[in-house]
Every structure is written in structure tokens, then in C-alpha cells.
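*Asks:* Provided below for reference: sequence and predicted model.
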Amino acid sequence: MNDDQLLRYSRHILLDEIGIEGQERLLQAHVVVVGAGGLGSPAALYLATAGVGRLTLIDPDQVDLTNLQRQIAHSMNRIGQAKVTSAQEAIQSLNPDVQVQPLAQKANDELLDRLLPTADVVLDCTDNYRTRQLINAACVRHQRPLVSGAAIRFDAQISVFDPRQAHSPCYACLFDPAAPPEEAQCATMGVFAPLVGIVGSLQAAEALKLISLAGPSLAGRLLMLDARSMEWTQMKLKRQSACPVCGEAANRHPKPQV
């Protein structure tokens, strides 16, 4: 680290759990963030200010006026702009040293198979069940930790799915890919503005801990928040042997890596 970086990240370096070595790991890390909206905005901004060296942002959408109630990476003067380039501008105004790769497209198997071999952590900041399952399957294939968050109305959840750990479940262990729930969209259901900030910030925190080795992750636990009462509930999770993605049968016939 140079003198400017030592000053910029001094509050991290003062933490025994991070220190110089942990901050160096952050500077050398690559994080893939899928979704640059309500969750992806605070997550990406905190990852950038914390010094993650390289961020890849994936989102096919453009900034809309209705986004500005909660998606803090965007602004009035960037309405109509691709969300990933809008977020890139916000990130680089905070920390120009971060390398940002904006990809204005939908996540798919081909793209994730190309990106994940060099990624340290993946953040699922999407609101689409099919895409969540696709991201999870790619993380299992490439043995990459996944930080998954969700928020709708006043309810939210967050967990870490880490296929590098023998007993850690994957997203499909908890949510069956073959039984998608009825989709709940912010456009019809609404979402409490600060709620996505809470969850997105927690996603960034989990990613930073995974990279810097600052502490144990949420792997094996699901946190659920009722923002009306501000009460957290914790559920312990186990890997399912019959899981179609990470279970015993799936492991006997893994999909070849690209």
C-alpha cells in the first residue's frame, strides 16, 4: 500500500481482525455483484469505500425515477442511464482506485462461468427467483462463496452459502429450484426504503469478512428481519443430501467447468 492508501484505510488497519494483511487482501480481491438496484447500490458502494480492488457489476436495467426512493448509487441526472454505469460513476467518485467492470446485461451461465473463476465472492442482489438459482448453481460449480440478500415490503433476509465448506448448504437446499414461489415485485408490493440499505450493507459486511478473514460468515444461518418491529430471527441451515445442485447425486455428475 502507498501512503494515500494507508491513510484512506487507516480505520480498517487499526482493527486487529483486519490490519495490514486483511486490507491487502481486500485491495487484491475481485467481487461480482449481480444487481445494481436497491441491494446492489449500498453493497457496491461499501465494497468500494472499503478498498475492494475490482468490482464487476451486472444489471440489464436503466435508472428510473421510481428507483431513486431507495437505490442510493443513482441520481436524478443519471435517469435513463444504465444502472451499472451510473453505479460506476458513484463508486469512482468515492474511490477512483477501484477497477469497475460494468456489464449492462442479464446474468447467464456463460457470463458467470467466465467471471467466477477469478472472483473471490459473489453477491446476489437480484429480485428474480430464476436468476438467484442460476447464480447459486454457478457458485457451486466454481466453489465460490455466495452472499444472498432479499427485501420486500418490510421483510428481509440474508445468508451466506459457501460451497467450500463441507456442511454449508447452497441456496437450492433452502429454496427448491423446481418449486418457484409467486414472485413479489417492488413495483406492485412496495419496499421500505432503508430496508434495502440495511440488507445491502450487511451483504457488503459479509463479503468483506470472507475476503479479509475478519470473522466467521453467516454460512449455515439465515437471518430474517421484520423492519416493522425491528426484530431479527435466525434459522440454522443444513446441506441437503438430496439437493439437486449441491447434493450427493449432483456431486456424482457435476457440470464441467468452462
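*Replies:* Thanks, I have it. What you see is a predicted model; the values in this text were computed from it and never measured.
*Asks:* going by C-alpha atoms from here, please, whenever you check contacts or count neighbours.
*Replies:* Will do.
*Asks:* which parts of the stretch 151-258 of the chain are helices?
*Replies:* 171-174, 186-189, 193-212, 248-252 (DSSP state H, counting those that start in this stretch).
*Asks:* put this beside the first:
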Amino acid sequence: MQDADLLRYSRHILLNDIGITGQQAILDARVLIVGAGGLGSPVALYLAASGVGYISIADNDSVDLSNLQRQIIHQHNAIGQNKALSSATSIQLLNPNTHINAITERLSGSALAQQVAAHDIIIDASDNFTTRHAINRACVTHRKPLVSGAAVRFDGQVTVFDLRQEDSPCYHCLYPDNGAEDEIRCSENGVFSPLVGIIGATQAAEALKLITGAGTTLNGRLLLLDALDMQWRSIKLKRDANCAVCGKKPPNHNYTIPKN
């Protein structure tokens, strides 16, 4: 760690639960963020500001004017540009020492599995069940910690599936992939702008705790936020022994995301 790093990250280093050792772990970490929208924006910015050394951010969508109400990583002049590339530009301006890998394709199949295997922490900042289940299956296979978040209207949720732990539930334990889920999208239902910031910042905090070993993560707990009344609820999660993905049955290794 150079003198400039000691100054830049001094407020982390002053924390006994992080210190120099924890900050070095952050500098050495590799994080994959799937989705560069409302949730991915604060996640990427906070992780880069904190000094995460290698961030891959994947999104095949382009910046639209309607995104700018909440997707704070994108500037007005990025309208029409790929979101992963736009995010990379903003991150480099914030912290030029962070290496950014902008993935402009929709991660699916073997490409998704390879990216999950190559990173230490996976952040699910996507906006649909199909992608979330594919990410979860890849994380279960490669035993990677998954930080999951969702936000729509005034309701948000965040949790951690630390799949390095034998007793950790997975996303499929919480939301079984039976094809009956109803997608609730921001484009159809709206979303309160600061809500995605709150949930995304919480995802970033959980990722940093996983990296440094500080505190207790949300593994085994689901946090639910009602931003209209600003009330949090915590629900305990348990692993489903009969889960088709992480349970005793033969795992589902299909990471393919069908095209829209």
C-alpha cells in the first residue's frame, strides 16, 4: 500500500474492524456486479470509492433519459451509451486506481459461470427473476458469496447468500424457480429514487464486510424496507434441504438466460 493509499483510505484504516489488513483485502478483491442500473450504480460507486481493486460490471442495456432519475452512475451525456461502459467512465473518474472490466453483453451460460468463478464476491443488481436464478446457480456451483438486492415502488429487500457456508440458503430456497413468479418492473410500477440508493449502498456494505470479515453479514437474514413509512423488517432464512439448486437433490447447473 502506497502513501497515497494510506491517505485515501485512512478513514477505513482507522476502523479497528478493518484496519490496514482489511483495507489491503479490499484493494486485492475482485467483485462482479451484474446490472448497472438503480442498484448497480451505488454499489459500483461505493466499492470503487472504498478501493476495491478489480470490478467487473455487466449490462447489455443502454442509458435512457428515464434512467437518470435513479441510476446515479450515469451522466446526461451518456444517454444512448452502453451502461457498463458509462459506469466504467464514472468509476475511473472517481478512483483511477480501480481496474474496471466493462462487460457489454448479457451474461449467460458458460460466460456467466466463468465470470462468477473468476471473482470473489458476486453482486446481483439485476431486475428479473430469470437472471437472478441463473446467477444463483452459478454461485452455488462455484461456492461464491452472493449479495442480492431488489427495489420497486417504495419496497426494497437485501440479503446475503454466503455459499461458502454449508448451512447457507440460496436464492432458490427463498424464491423457488417454478416459473410462476410475477415480474414487477420499475418501468411499469415506478420506483422511489432514493430507495435504490439505500438498498444498493446496503449491498455495497455487505460486500465490504464479506471481503474484510468485519461484523456479521446478512447471511441467513432477509431485510425488507418499506421506504414510505421508513420501516425495516428482518426475516430469518433457512436452507431448504430439498432445494433443487443447493439441496441434496442433483443440482441444476443451467446458467443460461433465455433471450427476451
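*Replies:* Perfect, thanks for sending it. What you see is a predicted model, and the numbers here were worked out from it, not measured in a lab.
*Asks:* what residue is smack in the middle of the first structure?
*Replies:* Central residue of the first structure (C-alpha atoms, centre = their mean): residue 123, 1.8 Å from the mean position.
*Asks:* that one pairs with which position in the second structure?
*Replies:* By TM-score structural alignment, residue 123 of the first structure lines up with residue 123 in the second structure.
*Asks:* quick one: that match is in a helix?
*Replies:* No: applying DSSP: H, G, I helix; E, B strand; the rest coil, one finds residue 123 of the second structure to be strand, outside a helix.
*Asks:* list the contacts for it?
*Replies:* Residue 123 of the second structure makes contacts with 31, 32, 33, 34, 146, 147, 148, 203, 207, as judged by C-alpha atoms under 8 Å, 6 or more residues apart in numbering.
*Asks:* identify the residue spatially nearest to residue 108 of the first structure, adjacent ones excluded.
*Replies:* If the residues on either side of it in the chain are set aside, residue 108 of the first structure comes closest to residue 134, at 7.2 Å by C-alpha to C-alpha, 6 or more residues apart in numbering.
*Asks:* which strands or helices does the helix or strand encompassing that neighbour pack on?
*Replies:* For residue 134 of the first structure, the element it lies in under DSSP states H and E is helix 129-142. Applying 3 or more C-alpha pairs under 8 Å, 6 or more residues apart in numbering; DSSP states H and E, one finds that helix 129-142 of the first structure contacts helix 109-115, strand 121-124, helix 171-174.
*Asks:* the first one vs the second structure, mean deviation?
*Replies:* Its aligned residues in the second structure lie a mean 1.6 Å from helix 109-115 of the first structure after superposition (mean C-alpha distance after the TM-score superposition for the first structure).
*Asks:* just give me the mean distance for the helix holding residue 134 of the first structure relative to the second structure.
*Replies:* Looks like 0.3 Å for helix 129-142 of the first structure (mean C-alpha distance after the TM-score superposition for the first structure).
*Asks:* contacts for that helix, please.
*Replies:* Helix 129-142 of the first structure is contacted from outside by 107-109, 112-113, 116-117, 122, 124, 126, 145-146, 163, 170-172, 177, 180-181, 183, 245-246, 254-257, using C-alpha under 8 Å, 6+ apart.
*Asks:* re the thing from before, let me know which of the helices of the stretch 151-258 of the first structure is the nearest to residue 236 of the first structure.
*Replies:* Nearest to residue 236 of the first structure among those is helix 171-174 (10.7 Å), distances taken as C-alpha to C-alpha.
*Asks:* buried sites along that closest one?
*Replies:* By neighbour count with 16 or more other C-alpha atoms under 10 Å, helix 171-174 of the first structure contains the buried residues 171, 172, 173.
*Asks:* quick check: the first one vs residue 158 of the first structure, distance?
*Replies:* In this case it means residue 171 of the first structure. For residue 171 of the first structure, the distance to residue 158 of the first structure (C-alpha to C-alpha, to the nearest Å) stands at 11 Å.
*Asks:* could you do the second one as well?
*Replies:* Residue 172 of the first structure sits 14 Å away from residue 158 of the first structure when distances are taken as C-alpha to C-alpha.
*Asks:* same thing with the last one?
*Replies:* For residue 173 of the first structure, the distance to residue 158 of the first structure (C-alpha to C-alpha) stands at 15 Å.
*Asks:* cool, and residue 256 of the first structure?
*Replies:* Residue 256 of the first structure sits 29 Å away from residue 158 of the first structure, taking C-alpha to C-alpha as the criterion.
*Asks:* for residue 112 of the first structure, same thing?
*Replies:* Distance from residue 112 of the first structure to residue 158 of the first structure, by C-alpha to C-alpha: 21 Å.
*Asks:* residues near the counterpart of residue 204 of the second structure in the first structure, how many?
*Replies:* Under the alignment (TM-score structural alignment), residue 204 of the second structure pairs with residue 204 of the first structure. Neighbourhood size, residue 204 of the first structure [other C-alpha atoms under 10 Å]: 24.
*Asks:* my guess is residue 204 of the first structure meets residue 41, correct?
*Replies:* No: under the criterion of C-alpha atoms under 8 Å, residue 204 of the first structure is not in contact with residue 41, lying 10.3 Å apart.
*Asks:* ok, how many other residues are close to the alignment partner in the first structure of residue 161 of the second structure?
*Replies:* By TM-score structural alignment, residue 161 of the second structure lines up with residue 161 in the first structure. By other C-alpha under 10 Å, the residues close to residue 161 of the first structure number 28.
*Asks:* where's residue 161 of the first structure relative to residue 85 of the first structure, distance?
*Replies:* From residue 161 of the first structure across to residue 85 of the first structure, the span is 28 Å (C-alpha to C-alpha).
*Asks:* next: residue 238 of the first structure.
*Replies:* Counting by C-alpha to C-alpha - residue 238 of the first structure and residue 85 of the first structure are separated by 38 Å.
*Asks:* quick one, which of these two is more surrounded?
*Replies:* More neighbours surround residue 85 than the other of residue 238 of the first structure and residue 85, with 22 against 14 (other C-alpha under 10 Å).
*Asks:* residues contacting that one?
*Replies:* Residue 85 of the first structure touches residue 102, counting by C-alpha under 8 Å, 6+ apart.
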